[in-house]
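**Q** sequence unknown, structure follows:
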């Protein structure tokens, strides 16, 4: 079953005008207008056929950001299709085999992508529960539970082959039948060397995020991609705006889950078992966090890295407001990122809050493993952890209020306030270390416990925006969000900055992204540009 073969679409005018026309209800619901025309034609007894008269080269998306914007647009469109009555009617009227074809070629692919990502979340949160509750340790160490190390490793190895290689098998078979299996194997190896797996894993996150958001809240929109010549460097701020919510936040969440699973289970679990279970998820995290920078031309050029950092700090510091575009100010971008919550219904807000509750699991599980808790399982330990959390938020609120009230006119007062808070923090930490038995490892564990809790408070605040605005708490939520954005930006930028110190990394990336002739030409152009600049800046010598 096919509803759309690609542009240009040619309609039978008489057929459609005599069967209700081709007008659409909404530019939001009918975002993918071409396939909805195919739905309508099929429902009205027509056919969608493909006639290839002449093949013309067409400009396609060739840049990472262009492709991601296109994937986001199509995922949004498929989310609206899933909720539409057209898909429901087609599903009810097709026979079984055409229904399977219809599912696979339309919404099923995106639904499967979303389920694939959700399974990773379910698996890791289940593992986190098993580690924090002691259930996994009991299963592994209890002699009454018969288990086989060889069977565990065999199953883990089998899962790697099943999930990884079997998905590649159809492509290898197709190329093998057309060009020979030696060519197919060579193409497969070259694709891996060109980081095709990283790219498609990253796009899996794009599909899952935008499809899931549209299912929850609706509100899809057209995203202009452009098909120009895109061999240019995308700034760090641009990449951050594009992928912050769809990839970076989710990647950091999975990273924390993997770190906790490793740290709190390493005392009783073999390292090989952990590696077999989580290697694919580490690959997923790495792809989601760093693929935009790997596929960004000149992404590891030192001068461009410095310029990117300056531009990002300027973007974070600029104030937003009416008429300020998201490209100029973090505040405007942050407001735009919440548009889906402005127009959603009560069901969407409740589901958003329910999904956020998963972030409270970290604090509840970690605080009982701290050395300062002395193996206590009382609810008082959890209550004291919330007291620490609220105290930290109160301190941040005081600093924010002090900056607004004293930051410009009374800078001395503001510095005195910060000094007093710092001295108070040192005093409290000294007492905790000396009297209560706090350790350095507890500090790092507390960071992993309280960061997700603060993020959960932030997301709940965004979902309850009208209430918090009436209670005058919205500015505090905004300042908390700014702090998290600074932290995420720093975590993402540091690896890029470190790799930019080494010139060979940039050259290797250029050779990876482009073919040999283009890479050589690019290197020569850089040398000539440097020589030309040197000739211009050098003083003229007279005899």
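**A** Cool, the structure landed. Here the structure is a predicted model, which means the values were calculated and not measured.
**Q** from here on, contacts and neighbour counts on C-alpha atoms
**A** Fine.
**Q** Do I have it right that residue 476 meets residue 395?
**A** No: between residue 476 and residue 395 there is no contact, the gap being 11.3 Å when judged by Cα atoms under 8 Å.
**Q** Using neighbour counts, pick out the buried residues of stretch 309-316.
**A** Using 16 or more other Cα atoms under 10 Å as the test for burial, stretch 309-316 gives 309, 311-312, 315-316.
**Q** Give me the residue at the spatial middle of the protein.
**A** residue 247 (0.6 Å; Cα atoms, centre = their mean).
**Q** I'd guessed that residue sits against residue 206; true?
**A** Yes: using Cα under 8 Å, residue 247 makes contact with residue 206 at a distance of 7.3 Å.
**Q** what's the distance between residue 107 and residue 39?
**A** Residue 107 sits at a distance of 13 Å from residue 39 (criterion: Cα to Cα, to the nearest Å).
**Q** right, I mislabeled it, should have said residue 521
**A** Residue 521 sits 48 Å away from residue 39, going by Cα to Cα.
**Q** got the contact list for residue 125?
**A** Taking Cα atoms under 8 Å, 6 or more residues apart in numbering, we find residue 125 in contact with residue 257.
**Q** Please identify which helix or strand holds it.
**A** Using DSSP states H and E, residue 125 sits within helix 107-133.
**Q** what separates the helix or strand just after that helix from the chain centre, distance-wise?
**A** Going down the chain from helix 107-133, the next helix or strand is helix 135-141, by DSSP H and E. Its chain's average C-alpha position is 33 Å from that of helix 135-141, according to Cα atoms, centre = their mean, to the nearest Å.
**Q** dropping in the other structure now:
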């Protein structure tokens, strides 16, 4: 955050003032009281718009012929946010305020009255900054969804053979620099001008070693989420951040409540799309004509499948190997983004990789998921609070959100069509091993029907009170029998379908159910028992995807925790923390032994 403040307060304000597009930015600025009072004041008649009252004060001054200057006398550092959640709240407040300011009349007047060069400086130095950050993230999803849709439809192999996807590698490489690395470049200029470029280069290396690019990439996702939600649904509000020195360990349940909608869901979605691209994408093709083996085919043109199979078997070195594309090179930048959005909060959380803290976080997370009341510390209370904005949004905003959610349905449809094409045209012997096609449809339909019956039983069980013990026992027996039937049918399906395609059917069903849940939420049915059960199961799955690797790393690689503490704190504080851990481990066993002795004495006394 100190790097951001140095760039924003020093370099940014100098350049904006030079181009006469600087606006007011909060506490350091001094207002001309008489000028502001004669122009109607600085506040707006809306608490949502008034969230960025300093920016609107600058708009008022600029529109009335005034100028907001930047005079430097002394450079000092003020109290700033140092915790990860404090920084996220600060960015959320600024992004929400920018979302409200974009749709205001003041921004429209500024855009229509500034000259061409000043307009561009104002756009990229003010509200356009958040717009371009959001468009960068949206571009990532357009890129990966386009690759997945083309892979599912089979068009990627066609365009690759024609040489029509050459720009994909360039776009993938550019995102690796846009997410995190390019945001550090202004800092080199500031430190280089003030203290010398040698010191600036050293400062850059220190920033990279302390995981600065990961922090900037994570904050870009924060800006995009809150700017996008405010732009579509509104609802900007003030968020208190605080200025305290944060060394408190945040539990995983708190991190999940804070980052689920803005980062964890998006990171898991990006991870799923990357795996889909790996499973269905085309990374090599036959670059030779069938006339290479014209004598084998007696000068009769074979089908594409026949020639492709023979080309891969007999001419791999000469025709296929030169066309190989490395999946890692094509997608490494998106993997970095997905990993950052899912696991960056743990790296910037004090003792976030400590095994003892991980166990406590796991127990707290499980208790949070199991809590059924509507308090703020329960899953249901958090879920209801996160969906409240839909109660006050417009039909147009819901329609836009619904159109966005169609991407999940399109993925499910693409998986189904790809499976049917492979089953009957491309690889029939690998997909279906039985000649009875009706058996395939019957087994698949039966699995879906039993899955729906299980959901209905869960809904009925939630309506049965605890006093009706007999009905509860019957429902448990029904659910157990249905689960056994579903398992047996799944095993029976292995005689008809391959394991990979049976797994693809379950993934297809999962994506379709998730799209259905999102549509129910948009129709304000998120309090329904079935929707809540699906949402809780989805949160549990996302939590395991995010928290599982952290548990494995903290269990088998304990030195990562020491490295993380050294990155966050200085050497003296890290040494003190290690000593306190040693004392804690020395005291804990003695206390346990004492408790055991006391309990043993009590037991003998009772005997």
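**A** Perfect, thanks for sending it. Values in this document were obtained by computation on a predicted structure and should not be read as measured data.
**Q** Do a quick rundown of the helices in the stretch 401-543 of the first structure.
**A** Using DSSP state H, counting those that start in this stretch, the helices of the stretch 401-543 of the first structure run over 411-431, 440-463, 465-470, 474-500, 503-513, 516-537.
**Q** give the contact list for the aligned residue in the first structure for residue 369 of the second structure.
**A** Using TM-score structural alignment as the criterion, residue 369 of the second structure maps onto residue 316 of the first structure. Counting by Cα under 8 Å, 6+ apart, residue 316 of the first structure makes contact with 329-331, 482, 486.
**Q** at 6 Å what do you get?
**A** Residues counted as contacts of residue 316 of the first structure (Cα atoms under 6 Å, 6 or more residues apart in numbering) are residue 330.
**Q** Please apply the same query to residue 191 of the second structure.
**A** The neighbours of residue 191 of the second structure, taking Cα under 6 Å, 6+ apart as the test, are residue 200.
**Q** what element comes up after the host helix or strand of it heading to the C-terminus?
**A** In the assignment (DSSP H and E), residue 191 of the second structure maps to helix 185-195. Under the assignment DSSP H and E, the closest C-terminal helix or strand after helix 185-195 of the second structure is helix 197-209.
**Q** hmm, who's touching the helix or strand just after that next one?
**A** Later in the chain than helix 197-209 of the second structure, the nearest helix or strand by DSSP H and E is helix 212-233. For helix 212-233 of the second structure, the surrounding residues in contact (Cα under 6 Å, 6+ apart) are 92, 95-96, 99, 134, 179-181, 262, 341, 393, 397.
**Q** same deal with stretch 345-363 of the second structure?
**A** Against stretch 345-363 of the second structure from outside (Cα under 6 Å, 6+ apart): 249, 251-252, 554, 561.
**Q** By neighbours, which of the residues you listed wins?
**A** For these, the largest number of neighbours (other Cα atoms under 10 Å) sits with residue 252, at 24 neighbours.
**Q** Comparing residue 521 and residue 39 of the first structure, which shows the higher neighbour count?
**A** Using other Cα under 10 Å as the criterion, residue 521 of the first structure and residue 39 rank with residue 39 on top: 21 against 11.
**Q** Quickly find the element holding the alignment partner in the second structure of the more buried one.
**A** When the second structure is aligned by TM-score structural alignment, residue 39 of the first structure is paired with residue 59. Residue 59 of the second structure belongs to helix 53-63 when assigned by DSSP H and E.
**Q** Compute the inter-axis angle for that helix and helix 127-153.
**A** Counting by axes from the mean of the first three to the mean of the last three Cα atoms, to 10 degrees, helix 53-63 of the second structure lies at 110 degrees to helix 127-153.
**Q** In the second structure, what stretch matches stretch 448-458 of the first structure?
**A** Going by TM-score structural alignment: stretch 448-458 of the first structure matches residues 507-517.
**Q** That stretch: which residues count as buried?
**A** So for stretch 507-517 of the second structure, counting by 16+ other Cα under 10 Å, buried means 508, 511-517.
**Q** In the stretch 201-350 of the second structure, mark out all the strands, start to finish.
**A** Along the stretch 201-350 of the second structure, no segments are classed as strands by DSSP state E, counting those that start in this stretch.
**Q** Quick check: the aligned residue for residue 201 of the second structure in the first structure?
**A** So residue 201 of the second structure corresponds to residue 185, using TM-score structural alignment.
**Q** scratch that, residue 253 of the second structure
**A** Using TM-score structural alignment as the criterion, the counterpart of residue 253 of the second structure in the first structure is residue 237.
**Q** returning to that earlier point: the helices of the stretch 401-543 of the first structure: which one's closest to residue 192 of the first structure?
**A** When those are compared by Cα to Cα, helix 503-513 sits nearest residue 192 of the first structure, at 11.2 Å.
**Q** could you give the angle of the closest one to helix 474-500?
**A** Between helix 503-513 of the first structure and helix 474-500, the angle comes out at 100 degrees (the same axes, to 10 degrees).
**Q** so what corresponds to residue 501 of the first structure in the second structure?
**A** That one, residue 501 of the first structure, aligns with residue 555 by TM-score structural alignment.
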